[in-house]
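Undergrad: Take a look and give me a structure for this.
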Amino acid sequence: MIALAFPWVFLALPLPFAVYFLVPAHRERAPALRFPFFRRMAHTAGSKTHAGAAVLSRSRFQMISAVLTWCLLVAALARPEWIGDAVEVSRSARDVVLAIDISGSMDTRDFKAPDGSPKQRFAAVRDVVDDFVTGREGDRMALIVFGSRAYVQSPLTEDLETITSLLGQTEVAMAGPHTAIGDAIGLAIRTFEASDIEQRLLILLSDGADTSSRMSPVNAAEIAASKGIEIHTVGVGDPDASGEDRVDLGALQDIAGRTGGAYFFAEDEAGLQDIYERIDALTPRETETLSYRPKTSLAFLPLGAAALIPFAAVLVLLFSSRHRRAVA
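TA: Prediction:
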């Protein structure tokens, strides 16, 4: 289908005709001699007299060429476009950030694999998170890892293979031996600033108490709540341990409660798998569909024709003038 981007430009079509009829014609002066008995001499010689200033005449061919050129220029300014068939694009209606604790305590081998064998905490988390990420194809996700400091491993992206690949290359204690939950939440807030989507979800997993954050987890959670970020917290590890090895379940519950999220605790890999399935059920994939019609400008067609017509008209006039001289 062909449409015009600026159809109102056609209001300018009668402009040359208005100038032609309302503005006085240009007169070209010709040299002449003036003496009293000029009319008698002209009558005796059988010649016709002419005015001292004459209006140049135009042939019908010139007028038609000028009119066509003007009409084509106006048509080009109206910008004709070819509008293609509707194209629908689906994108995620929610952005998700994963914040994974990789402090030194995540190296503890107290998780039970499905076969009952002991398994490293981080290895169990990585396997479960891989399945979770793979099942959310089409969503935009980001990955943050934190220990003594928090780092963005991947900004928000739809390339979920990159998320799983980077998580697979991550090792325990790469970010330091301590736990900075508040900094991880703060970094997630900054990551969400690049998003124009209103629904924002942070899934935070930790096995320890906050010991090295520059911002307290409670304050960070309050800021996240004010920006519409919902936080689901997942606790792993031993709540009865001492020091940094003790998971602070109360803090994780408080963080989730302040943002309208949910709190979970996992004791083994099966429990962790169940938690991520419940999170998936709580936050199913939401998409929004955008529809648009691709447009291709066709303005070059009338513009090219408008450039060719005067050129062709000049060639025709030159050829006809030489032909008349040759016949004469």
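Undergrad: from here on, contacts and neighbour counts on C-alpha atoms
TA: Fine.
Undergrad: Tell me which stretches of the stretch 201-328 of the chain form helices.
TA: Listed in chain order, the helices found in the stretch 201-328 of the chain under DSSP state H, counting those that start in this stretch are 217-226, 249-259, 269-282, 300-327.
Undergrad: for comparison, sequence B:
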Amino acid sequence: MSLVLWWVPVVVLALLVAVVISQQLRRTGRRKTGTPIANSERLTRLPEYERAVRGASKRVWFALIAAVLCLGVATIGGARWVYTNVVTPEKYNRDIVLCLDVSGSMVDYDAKVIDRYLEMLPGFDGERMSLVVWNSSAVPIFPLTDDYAFVKEQLEQMRDAMESGGYSEFVNVGTLEKPGASLVGDGLASCVMQFEGAAPSTDEEPIDDGRSRSIILATDNQVNGEQTVTLPEALQYARHNSISVYGLDANENQDAYAEEYRISLENNGGTYFALTDGTQVDTIVDTITSEQTSLIRGAPQLTITDRPEVWLWLLLGGTAIYLTMVWRSRL
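TA: This next block holds a predicted model:
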């Protein structure tokens, strides 16, 4: 705790001392005035008179105390009494990319997938997240960030656009740059490249920065066209870069697409989940957050909290007491 304007109390105290000394000097030089009254002690000894004098004296003292308190509170409030604290931010070093298929066959499912993503969001704390949408080509909607308010806003905006009929304008720009549709392998490979050091153009070993890396892949696996990278190859690519892939299957029926998707994931280090099973959201979040990771400690930050409303309420209460006492004393 400290005073920002520390000199304010010093100035107020100096002025108060000057006023007291000035009043004392004025009283010393003033001659006594008044007219003596004979036998006034008969009046001053009456019980009612003594009671009235004691009451008036108490009210004067209460008014004086209230005035001093108001002056003190106003002085401290004006000097800005603030609370200081040193905070060291902590963040979990996990990176998560949300990888969403926005092909035509996913129109009826994408809003549900976004809802699943939104359900997962409260389970994370400090992780960085990114969103990539893809069809025949991929488009990053936002890069890895830990600004969850921004992440939530972007996800809700996309979901609302899908539900209101603005689907094509919102997600198809940039996702149809080559022939074909729902190219799962290419989409997953593009999501892998969102991580630092995962570019395929280098022959160097993947960067081991101690961060947990995860991709939540949502698709119905209905590939239409020739892929540059197959799904098993993309999964191996992710595995080579120490990235865990969690596959959400948007198929409502256990058909050949779902079976191929499940087998590809399980045979190449991924994990399969059915989108229709709502309980799997908690499972995915628990699985990601249970991975052993260390904390990233940021630079210490000094926080200053200014709470002037406390002093204003005290000043208001003291002023009310002072005015009440003055009014009752008829000063």
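Undergrad: Can you say which of the helices of the stretch 201-328 of structure 1 is nearest to residue 67 of structure 1?
TA: helix 300-327 (10.2 Å; CA to CA).
Undergrad: what residues are up against residue 192 of structure 1?
TA: Residues in contact with residue 192 of structure 1 (CA atoms under 8 Å, 6 or more residues apart in numbering) are 95, 200.
Undergrad: so what corresponds to it in structure 2?
TA: In structure 2, the residue equivalent to residue 192 of structure 1 is residue 195, according to TM-score structural alignment.
Undergrad: any idea which helix or strand carries that match?
TA: Assessed by DSSP states H and E, residue 195 of structure 2 sits outside every helix and strand.
Undergrad: repeat for residue 153 of structure 2
TA: Counting by DSSP H and E, residue 153 of structure 2 is found in helix 148-163.
Undergrad: tell me which residues in that helix are buried?
TA: Neighbour counts over helix 148-163 of structure 2 (16 or more other CA atoms under 10 Å) mark 148, 151, 155, 156, 158, 159, 161, 162 as buried.
Undergrad: Next one: the residue sitting furthest away from the middle of structure 1 relative to residue 264 of structure 1, how far apart?
TA: Seen from the C-alpha centroid of structure 1, the residue lying at the greatest distance (CA atoms, centre = their mean) is residue 44, 85.0 Å away. Plainly put, residue 44 of structure 1 is 121 Å away from residue 264 of structure 1 if you go by CA to CA, to the nearest Å.
Undergrad: any chance of the buried residues of helix 148-163 of structure 2 in CSV, with distance to residue 137 of structure 2 too?
TA: Formatted as CSV, the buried residues of helix 148-163 of structure 2 follow (distance: CA to CA, whole Å):
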residue, distance to residue 137 of structure 2
148, 26
151, 22
155, 20
156, 23
158, 18
159, 20
161, 20
162, 19
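Undergrad: check contacts around the aligned partner of residue 230 of structure 1 in structure 2.
TA: Matched by TM-score structural alignment, residue 230 of structure 1 corresponds to residue 244 in structure 2. Contact analysis of residue 244 of structure 2 by CA under 8 Å, 6+ apart lists 213, 214, 215, 238, 269, 270.
Undergrad: Give the helix, strand or coil label for the first one.
TA: Which is residue 213 of structure 2. Assigned with DSSP: H, G, I helix; E, B strand; the rest coil, residue 213 of structure 2 falls in the strand class.
Undergrad: I'd say it and residue 92 touch.
TA: No: counting by CA atoms under 8 Å, residue 92 is not a contact partner of residue 213 of structure 2; they are 11.6 Å apart.
Undergrad: and those two? which has more neighbours close in?
TA: Just comparing residue 213 of structure 2 and residue 92: by other CA atoms under 10 Å the higher neighbour count belongs to residue 213, 22 against 18.
Undergrad: Please report the distance of the spatially most central residue of structure 1 from residue 118 of structure 1.
TA: Geometric centre of structure 1, nearest residue: residue 196, 10.5 Å, by CA atoms, centre = their mean. Look at residue 196 of structure 1 and residue 118 of structure 1: by CA to CA, they are 43 Å apart.
Undergrad: With residue 273 of structure 1 instead?
TA: Applying CA to CA to residue 273 of structure 1 and residue 118 of structure 1 gives a distance of 16 Å.
Undergrad: neighbour-wise, which of those two wins?
TA: residue 273 (19 against 16).
Undergrad: Need the nearest residue in space to that one, chain neighbours excluded.
TA: Closest residue to residue 273 of structure 1 apart from its sequence neighbours, by CA to CA, 6 or more residues apart in numbering: residue 128 at 5.7 Å.
Undergrad: What distance do you get for residue 47 of structure 2 to residue 53 of structure 2?
TA: Using CA to CA, residue 47 of structure 2 is found at 10 Å from residue 53 of structure 2.
Undergrad: So which of those two has more stuff around it?
TA: residue 53 (13 against 10).
Undergrad: what about that one, helix or strand, and which?
TA: With DSSP H and E as criterion, residue 53 of structure 2 is part of helix 47-78.
Undergrad: okay, that helix sits on what stretch of structure 1?
TA: Equivalent residues of helix 47-78 of structure 2 are lacking entirely in structure 1, counting by TM-score structural alignment.
Undergrad: Please name every helix or strand in contact with that helix.
TA: Counting contacts by 3 or more CA pairs under 8 Å, 6 or more residues apart in numbering; DSSP states H and E, helix 47-78 of structure 2 is packed against helix 7-29, helix 308-329.
Undergrad: Could you point out the helix or strand that follows it?
TA: Assigned by DSSP H and E, the successor of helix 47-78 of structure 2 is strand 81-87.
Undergrad: So what's the residue count around residue 229 of structure 2?
TA: Using other CA under 10 Å: residue 229 of structure 2 sits among 17 other residues.
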